[in-house]
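J.: heads up, no residue letters with this:
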């Protein structure tokens, strides 16, 4: 007997008030009373976000007659026992300009299912249908629909009805609705759509050309066929946006419009490289995390946190491959790749948190630390993205070195993919390491114990040297120096630049300390994050804090006046020398034959 689908009708009802109107039809509600709930978080973003707080009105009825609806907790409702088809109507406030929630105004509509579709508890495996209804008015006549949901009567890019096999599939296909720009291409025979929303002058052909290379390399890395029949990139452009969230056959992205390539310009800006890295990262998640995932995510429990110590494998390994794929796909050069890696290393080395939190702890505490960062975060945590990517680099080089070039991290990822295809379920907390040891034939336990369960620095300088790459650490040239490039100044000169040991932003025309770093001059003097610096040695600070400090000498004592709350306070700060925390990676000019071969194999993705 065929099961009647649960139906949703989502109307772009009121752009001025940012309201979606949803009508949910449940053919066979539970006889004992139907529970309805909205997820508390969205997969890929590990923070309880309480999406139900955006439901502003909700009612239930049968045959047009009201049915009692009781709220049980922050995101769950109970409909009184009833007979007949249950209809639930509700409104969702949508004004979250991000990739995680829902947004609706006169320029575009966007939603993730986790923000707008109530789950019918006990019927999670029932097929679902969703009818997407456009806003009324001539201003919206050119709007279209972009989604990887399967059309069920609707035309491609059109309004109408779409279908999903179950609730899990329904909420894993975001929807973009606007007068977007579209370019399509095929990667390994699979149709791909790239959608841009927001004002732009982007070169769509250039985007399609570069992104196709990225997609084809990744599909071939894991092995054809791709795990989807069609893929959709949805990108919202703003003045300074950045971010992405992966889904099983699509991704939602945000980027700065200035980072997009323009027609007639064959150059490649740093912003465009960063965007391509984001595209590569989210696409790689199609395999690594959407399918190769921890057991706790199979299935997801979206009502509460899902703790795992494996986010270093899901996000860190993906972060290693995102830029490496750009190189292997021929989108960036070796020098550009090494610069990107060096900037990642620099970011990690500048945080004292790496000495206090290991990668397993970072993964486990994502819910309460990484996604809830504060003024002390650089001193207390390490990112499983950035430190995780360094770990993956070290692991790849270790495997290649110890196997004499016969194996690599690529082999581990392909083995994990085959394990997923065989079992179709998540992996245990220790299973990732077991697979790595088994597929490479190496005893990697000492490596994992150090890299994942200690706070010691990774042996990257020695490993990279075996592959003909020199890693050096120098002091930063300025507060804006992110590393990656050699300095034109000598190490001696750089070491003489005095530093405060704090990060700042401009507020009310003064410098506001955003972070005070461990063991720095500012911390030793008693300055705190949030202090508003008004003067250094009697001179007004107006966004030029670093410049005033750098006119002094290491060891100088300077008087700093600052407001903390509404109190003016005075601090005597003894300026310190900068730490050698800025990384530079360069190809060895005269590598040995073995080093040259190993480097070529690593950067090109080959083994012996």
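T.: Here it is on my side, so go on. Note that this is a predicted model, so its numbers are computed, not measured.

J.: from here on, contacts and neighbour counts on C-alpha atoms
T.: Noted.

J.: Can you tell me the SS state at residue 209?
T.: helix (DSSP: H, G, I helix; E, B strand; the rest coil).

J.: which stretches of the stretch 151-300 of the chain form strands?
T.: 160-164, 175-178, 181-187, 190-197, 231-238, 243-246, 250-256 (DSSP state E, counting those that start in this stretch).

J.: and residue 221, which of those strands is closest to it?
T.: strand 181-187 (12.9 Å; CA to CA).

J.: Give me the distance between the closest one and the centre of its chain.
T.: 23 Å (CA atoms, centre = their mean, to the nearest Å).

J.: Look up how far residue 88 lies from the nearest residue to residue 349 once chain neighbours are set aside.
T.: Spatial nearest neighbour of residue 349, excluding adjacent residues (CA to CA, 6 or more residues apart in numbering): residue 581 at 5.7 Å. In this structure, residue 581 and residue 88 are 57 Å apart, going by CA to CA, to the nearest Å.

J.: before we move on, what about residue 577?
T.: Per CA to CA, residue 577 is found 64 Å from residue 88.

J.: try it against this one:
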């Protein structure tokens, strides 16, 4: 019999590659108590110590979360089952010595938070964020990975993930980065899907929903999802080419979940306590729009600072005002374009975010880049010491959103628009998967809108903290920005409790009447102008009885010591945003046309 040397070589290479695959199993026998049992094998190792780690951060999150705190019952053996030496050099690492070229580990994981960062295991589902679930070995990051999900068949569980299926309930990832970026929902979920033509290629869009509602509710909701997908495709002119031809929404709208949304390369996690019949039909679709937009902006149009993602450290980027903020601008914008909310609802919905950014004293401390740098301290991070973020921080989501709005309306005054700028960034960087820098965003805006326009936008609003002329910009599309200057403003959030005293709820705003008068978080207000506060009284309604510029005497206690001060009420700094016709004005045909071109609605 003839031996084909090339065939033997191919078989040998295949066997070698297969033996260099890291394999995991996970089972859920004790799901009722939120536990999973996990094993992993790492074959063909060099001699020496093998360092196995639990992640400290997760794709799409920028703060540290220390997932090792939920791991226990850790064991390690060699290929023959011999127990190996284990040393813990730090809280998130296990150093294993004495192996024979292969290490097998096992451990128990406790998991009971269903959101985009953590994992949750109970008898309703196994909701797995991979860095919160599986240990890894840093220097083996290029190896292929296989994971066998041993589902609870008695609970009718099935697996949904962006990882391709190998066989049965075994799924695979080409490397560690893809594996860690592949959240997995295991439950008795419902599934809807449709295909989208994308430059001649068919892309499959799947919507997985674990909920307690009806099939009819899922059908209705999925129609909204389809509208969102198509409206966002129109912004960029095409969908991304998903790695395995499919994008999967992994939604859990159940009472035991926590509200969240988290983007991934070919999927997203969507969680909320509200079911579709309990408000979720309306309230959850915005998260769908936000996270799907990330399939372009942050997953592929990606800041260089986030490449490669570091699972062992906090991940910081100065471009989150663009990655998260511009995505936030498009969130409700897309819902309006898709006909899910009305132009009136969209425009009036801008009010809260606008006032938050416009009236924040934080702009004197940080520009949008530096606000983005704060992400490791605010992005679902926790701390026990009080901070002054009420005065020093503006969310990069909100800051970037109002700047995206300003950029869009400014471009439209020059017969340009933000959609086409985003398309250019996509074609230049995202589609080619070239990570961008801050200077790349500036350079692309200069290329699109001209040197003077592009440099002015970045110099004034990104590198500095100036605010655009929103009144003029809104007027250009028949929208009115108006401030109620006759309404008095105290400058502190005060809640009157059942004992008839007003508690200052948070740090008073720098420059506000309460701040200037020396009131601070935790102060207990007992009387205004010598009249004691009473229960069932609204502090806001009490202050509304006075006039702008009027002085009020405030009696309060701090640490039990009686004090008093004088607060000079200023004019309420907040604005309303309304369609011009809703405010009693007449809208010209040109302004109506501008608005329709902007919102893409009739």
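T.: Cool, the structure landed. Fair warning: this is a prediction, and the values are worked out from it, not measured in the lab.

J.: Could you tell me the TM-score of the two chains?
T.: Superposed pair, TM-score by TM-score structural alignment, normalised by the length of structure 2: 0.86. Supporting alignment: 565 aligned residues with a CA RMSD of 2.8 Å.

J.: returning to that earlier point: neighbour-wise, which of residue 577 and residue 88 of structure 1 wins?
T.: Counted by other CA atoms under 10 Å, residue 577 of structure 1 and residue 88 do not tie: residue 88 has more neighbours, with 22 against 19.

J.: The aligned partner of that one in structure 2: helix or strand, and which one exactly?
T.: In structure 2, the residue paired with residue 88 of structure 1 is residue 105, using TM-score structural alignment. Here residue 105 of structure 2, judged by DSSP states H and E, is contained in strand 103-110.

J.: Now that strand on structure 1. Mean distance?
T.: Following superposition, strand 103-110 of structure 2 is found to deviate from structure 1 by 1.2 Å on average (mean CA distance after the TM-score superposition for structure 1).

J.: Find me the equivalent region of stretch 126-135 of structure 2 in structure 1.
T.: Residue span in structure 1 matched to stretch 126-135 of structure 2, by TM-score structural alignment: 109-118.

J.: part of a helix, is residue 321 of structure 2?
T.: Yes: looking at residue 321 of structure 2 with three-state DSSP, it is inside a helix.

J.: The residue nearest to residue 349 of structure 1 corresponds to which position in structure 2?
T.: In structure 2, residue 581 of structure 1 lines up with residue 574, judged by TM-score structural alignment.

J.: Nearest spatial neighbour of residue 360 of structure 1, chain-adjacent residues omitted?
T.: Nearest to residue 360 of structure 1 is residue 309, by CA to CA, 6+ apart, at 4.8 Å.

J.: what's the distance between that neighbour and residue 427 of structure 1?
T.: Distance, residue 309 of structure 1 to residue 427 of structure 1, using CA to CA: 12 Å.

J.: go on, residue 352 of structure 1?
T.: 32 Å.

J.: Pick out whichever of the two has more residues nearby.
T.: Neighbours per residue, other CA under 10 Å: of residue 352 of structure 1 and residue 427, the larger number sits with residue 427, 21 against 18.

J.: need the contact list for that one.
T.: Residue 427 of structure 1 makes contact with 292, 293, 294, 295 under the criterion CA atoms under 8 Å, 6 or more residues apart in numbering.
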